[in-house]
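**Student:** Give the three-dimensional model of this entry:
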Amino acid sequence: MDALGLWNIAASSPTRPAVVDPSGRTLDYGSLAAAADRYGRGLRAQGLRAGDAVVLLLPNCAELLAVHFAALQTGLYIVAVNWHLVGPEVAYILKDSGAKAFFAHERFASVAAEAADEAGLPPEARFAVSEAGELASGAAGATGASAGAGASAGAAASGAAIPGFRPLASLGADEPAGRPDGRTMGGPMLYTSGTTGRPKGVRRPLTGADPDDVPGTAIWFFGIFGLAPHDGHVHLCGSPLYHTAVLNFVTISIQLGHPAVLMDRWDPAAMLQLVERHRVTHSHLVPTQFSRLLALPEDKRTRYDLSSMRAMIHGAAPCPREVKRRMLDWWGPVVIEYYAATEGGGTTIMADEWLRKEGSVGRPWPGSVVKILDDSGNELPAGEPGLVYLRMGTSSFEYHGDKEKTRKARVGDLFTLGDVGHLDEDGYLFLHDRKADMIITGGVNVYPAEIEGELAAHPKVADVAVFGIPHPEWGEEIKAVVQPADGIEPDEALTEELLAYARTRLAKFKLPRTIDYRPQLPRDPNGKLYKRHLRTQYL
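**Tutor:** Take a look at the predicted model:
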């Protein structure tokens, strides 16, 4: 039987391709494992122990995967940060997670430096990756562990890519060769929106498992989509690796012997070209990307050989039915949809099922439970809408530092994301809306309270409401409605001033696309905002 897991495959087949980086250069299993070992030794030498956390502010690159596997084998919590965030937002995550090490790319140098300073992170805990990279450039054309080790020496001599940060290549460079001591399985610490607009870390107990053993849940999860170990699959990653599902698909692919092709910036035509070039068999997209693929001119859409594709998996946001139909017409029955939660549990629907149950997001995974409950926690019958509750196994997660959020999300051993939906008589889930105010734009979750809190701090704003309105490509776009302060003229100059102010405090993807004005926002006598009254005007 073929070996499973990064380190086992590296031992048996060190020259086997593991990662194709965005430049097109290949890193083999031996080199990736050697880099993960070296960084793991360095983290141990830094004093990090099982249960500590590291934060990654990195684009799609081989270095991110090497650091990920280094942390995974040393029992650390891995926090992959959205690199669209601004300095104070990253600083909050550094502090909230208790990060003991911070890895940043020079592309985000100013944000990284500001965040590290604000969080009070010591210089020895800061590591930088240069634009030229370390592993891809050092391992190009080379194979085995020696290639990965040789890459570090040259990169270390080049100096840090971010002032005040150490070169990544220096991590573990002076430690004896071999695996790090005290190897034990780490895991992700995933940040999701909090009740106050601040993100909250979803933190599960560590298993204490051997990092060489691939979890059975990983094999089971890929099996849901018809993906099996060493079955000739090639994964294409076009979305940022800070997304939970995206990182899971890449790392599990590598663990199961599927090489991963990374894109730095997703482009529809470039994606099709890579599918043909590398004979890609599976990928993970969001509906926005489907829309952009369908918008390509006919000659570009039909130029490439896509016959290798076996599973085009999509989730993260509702997919318009017409978009789904057109993708099925174009690519055939390889389009698979799922609905899942960072916290655990979900549903899947294959192409033939979707055509019978159009609009559904599928039935529960094996071992997953989906129920529809009313506001009192009572289970509702088929066809009746209510809050969607999920469970996967024991659902033993907690929101880091927010027991109240954890409590409110639960009914018994079930939890909810605040989505409203119903189950039909065959057990298929249909989603209606979100009870919470979460906006999903381009597959990314945005919490309006955070935006409202920043805009409300501007002296020319008396009141503000932020919500999502339909957008044909992004699913939703962010709309702000502002009540100007007394004596302030609601004109284009004010809009530009407010957006400029927001840009200094919020990531670009959180910025309102448009701002409208009202002399008074609808609130009840107790001050509760009737946001739905505003939203319906734009539907």
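
**Student:** switch to C-alpha atoms for all contacts and neighbour counts from now on
**Tutor:** OK.

**Student:** Can you give me the buried ones in the top helix by length along the chain?
**Tutor:** Counting by DSSP state H, the longest helix found in the chain is helix 29-45. Residues of helix 29-45 classed as buried under the neighbour-count rule (16 or more other Cα atoms under 10 Å) are 29-45.

**Student:** name the helices or strands packed onto that helix?
**Tutor:** Packing contacts for helix 29-45, counted by 3 or more Cα pairs under 8 Å, 6 or more residues apart in numbering; DSSP states H and E, involve helix 6-12, strand 17-20, helix 62-73, helix 144-157.

**Student:** any chance of these in CSV, with distance to L534 and mean neighbour count too?
**Tutor:** CSV is the format used below for the helices and strands packed on helix 29-45 (distance: least, Cα to Cα, whole Å; neighbours: other Cα atoms under 10 Å):
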stretch, distance to L534, mean neighbour count
helix 6-12, 52, 21
strand 17-20, 48, 24
helix 62-73, 42, 25
helix 144-157, 55, 19
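
**Student:** Of those, give the one that comes closest to E496.
**Tutor:** helix 62-73 (36.8 Å; Cα to Cα).

**Student:** Go ahead and name everything in contact with that closest one.
**Tutor:** Here helix 62-73 makes contact (Cα atoms under 8 Å, 6 or more residues apart in numbering) with 19, 21, 27, 32-33, 35-40, 43, 54, 56, 58, 77-78, 129, 133-136, 183-187, 211, 251.

**Student:** before we move on, the earlier item: run the angle between the longest helix of the chain and helix 144-157 for me.
**Tutor:** With axes from the mean of the first three to the mean of the last three Cα atoms, to 10 degrees defining the directions, helix 29-45 sits at 50 degrees from helix 144-157.

**Student:** quick one: helix 29-45 to helix 62-73, angle?
**Tutor:** Going by the same axes, to 10 degrees, helix 29-45 makes 60 degrees with helix 62-73.

**Student:** Against which helices or strands is whatever helix or strand comes next after helix 29-45 packed?
**Tutor:** Counting by DSSP states H and E, the next helix or strand C-terminal to helix 29-45 is strand 53-57. Using 3+ Cα pairs under 8 Å, 6+ apart, the elements in contact with strand 53-57 are strand 77-80, strand 99-105.

**Student:** ok now the last one, how far from the chain's centre?
**Tutor:** Read that as strand 99-105. How far strand 99-105 lies from its chain's middle: 17 Å, per Cα atoms, centre = their mean, to the nearest Å.

**Student:** Let me see the residues that make contact with it.
**Tutor:** Strand 99-105 has contacts (Cα under 8 Å, 6+ apart) with 48, 52-59, 94, 112, 116, 121, 125-131, 161-162, 168.

**Student:** One more sequence to fold, the one below, so I can look at both together:
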Amino acid sequence: MPVDIALIHPERPALIDDLGTAVTFAELLDRATRLGRAMLAAGVPVGGHVGTLTENRAEFFELYLASMLSGIWLVPINGLLAPSEVTYVARDADLAMIFAEDELASLAPDDIATICFGEPYEAMITEGDPTPFALDAPAGSRFSYTSGTTGHPKGVKRSIPAALDEMLAVQRSAGHDVAMTGEGIHLVTGPAYHAAVGGFAFFDLCNGATLRIMRKFDAARTLELIEQEQVRRTHLVPTMMVRMLRLNESARLRDLSSLDIVLHGAAPIAPAVKRQMIDWLGPILVEYWGTSEAGVFTRVDSADWLAHPGTVGRPVPGFEVFAVDDTGATLPPGE
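**Tutor:** Next up is the predicted model:
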């Protein structure tokens, strides 16, 4: 977990982003601790909610950890939502504070304290108390909202362990369940406000990985970073894969052999696209399916998918998957 890694490998890079920010694990733990205590000192209660309106940057993951340490719930808000939808989420989640990009701050309701990244954010950290949080203190987490495709976005607040040490242990265990085991570099390609992208990256961070955070996805730049920085793990969605496959031959002529695993989900993938990706990268694709409410509940590796093209895999431990009819009765296979 970040607490242990900060003590054992204090100078190991934790966060590197496209804005030039580089944070070691020792710095991450100190900054997150100060930030967590500063939020509490500003009046955010334990169990309260703070929001983010941001594109990908290192500060998002600082806030992720700060919230967990301080017993606060982090609510990432998609900056592409309409202003009325942002206001709805902020009100529905009862946000005490919002951290925002300068360009997105105007979306925040006027009556909610909004801290912009840069000087206001850094001042908050500088003034924060560096006293470590007790490991038996209440834990926080992230509180995700659905995309709102069938109505208003819906808040999904899942049950978590009561104590911080148990919550951090869950992050590590969940990471190992999906091969986010902390070695080397994890490339963050998609928007970190997305529960899967940010969540899997945070699992890997908790196990010791360095997060290399792309501001926005670019297919050619993704391949360049994998080669240059010897990326071990990343998360992609099918549209990203299509863009990568459509690159010209010279752009695709990169050494991608450092990759151990490519997680993918969030949308169905055409079998032809998946087969092309496996032919290109090797049998390192792992597909998952899940929901905001339940988390990941099926998973399939490349070998099983090649043996059963189109499958979404088997239930992960702790889950049972079945279909029901309109009355709630369980249907047999094939129905």
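
**Student:** Any idea what the TM-score is?
**Tutor:** The TM-score (TM-score structural alignment, normalised by the length of the second structure) is 0.93; 333 aligned residues with a Cα RMSD of 1.9 Å.

**Student:** Any idea which of the helices and strands packed on strand 53-57 of the first structure gets closest to P287 of the first structure?
**Tutor:** Closest to P287 of the first structure of those, according to Cα to Cα: strand 77-80, at 22.6 Å.

**Student:** Could you list every helix and strand in contact with that closest one?
**Tutor:** Judged by 3+ Cα pairs under 8 Å, 6+ apart, the packing partners of strand 77-80 of the first structure are strand 53-57, helix 62-73, strand 187-188, strand 190-193.

**Student:** got CSV for these, with distance to K371 of the first structure too?
**Tutor:** Listed next are those as CSV, based on distance: least, Cα to Cα, whole Å:
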stretch, distance to K371 of the first structure
strand 53-57, 34
helix 62-73, 33
strand 187-188, 26
strand 190-193, 22
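
**Student:** ok, which stretches of the stretch 151-300 of the first structure are helices?
**Tutor:** 216-224, 244-255, 268-278, 287-294, 298-301 (DSSP state H, counting those that start in this stretch).

**Student:** nearest to W83 of the first structure, of these?
**Tutor:** Closest to W83 of the first structure of these is helix 244-255 (Cα to Cα; 13.8 Å).

**Student:** Would you check the span in the second structure matched by that closest one?
**Tutor:** Alignment note (TM-score structural alignment): helix 244-255 of the first structure is matched to residues 195-206 of the second structure.

**Student:** check the fit of that stretch onto the first structure and give the mean distance.
**Tutor:** For stretch 195-206 of the second structure, the mean deviation from the first structure after alignment is 0.8 Å (mean Cα distance after the TM-score superposition for the first structure).

**Student:** quick revisit: and of the helices and strands packed on helix 29-45 of the first structure, who's closest to F415 of the first structure?
**Tutor:** Closest of these to F415 of the first structure is helix 62-73, at 26.8 Å (criterion: Cα to Cα).

**Student:** In the second structure, what range does the closest one match?
**Tutor:** Against the second structure, helix 62-73 of the first structure falls on residues 58-69 (TM-score structural alignment).

**Student:** how big is the offset of that stretch relative to the first structure?
**Tutor:** Mean for stretch 58-69 of the second structure is 1.2 Å (mean Cα distance after the TM-score superposition for the first structure).

**Student:** burial of the residue mapped onto G151 of the second structure from the first structure, as a residue count?
**Tutor:** In the first structure, the residue matched to G151 of the second structure (TM-score structural alignment) is G197. Here the count is done by other Cα atoms under 10 Å, and G197 of the first structure has 17 residues near it.

**Student:** mind checking how far the closest residue to G197 of the first structure other than its chain neighbours is from T196 of the first structure?
**Tutor:** Spatial nearest neighbour of G197 of the first structure, excluding adjacent residues (Cα to Cα, 6 or more residues apart in numbering): E450 at 4.4 Å. Taking Cα to Cα, to the nearest Å as the measure, E450 of the first structure falls 7 Å from T196 of the first structure.

**Student:** neighbour-wise, which of those two wins?
**Tutor:** Shown here are E450 of the first structure and T196; by other Cα under 10 Å, E450 has more neighbours (20 against 13).

**Student:** what do we get in the second structure for that one?
**Tutor:** Here E450 of the first structure stays unmatched in the second structure, going by TM-score structural alignment.

**Student:** now V19 of the first structure
**Tutor:** By TM-score structural alignment, V19 of the first structure lines up with L15 in the second structure.

**Student:** For its match, which residues are in contact?
**Tutor:** Contacts for L15 of the second structure (Cα under 8 Å, 6+ apart) come out as T21, A22, V23, T24, A58, T210, L211, R212, I213.

**Student:** now L236 of the first structure
**Tutor:** L236 of the first structure makes contacts with A260, V261, L262, M263, V275, V280, T281, H282, S283, H284, as judged by Cα under 8 Å, 6+ apart.

**Student:** is it true that the second one touches H235?
**Tutor:** When you say that, I think you mean V261 of the first structure. Yes: V261 of the first structure is within contact range of H235, at 6.1 Å (criterion: Cα atoms under 8 Å).

**Student:** so what sits against both of the two?
**Tutor:** With Cα under 8 Å, 6+ apart, V261 of the first structure and H235 have no common neighbours.

**Student:** Contact partners for the residue in the first structure that A41 of the second structure lines up against?
**Tutor:** Using TM-score structural alignment, the equivalent of A41 of the second structure in the first structure is A45. Contacts for A45 of the first structure (Cα under 8 Å, 6+ apart) come out as G172, E175.

**Student:** Test my guess that T495 of the first structure contacts I515.
**Tutor:** Yes: contact criterion Cα under 8 Å: T495 of the first structure and I515 qualify, at 6.5 Å.
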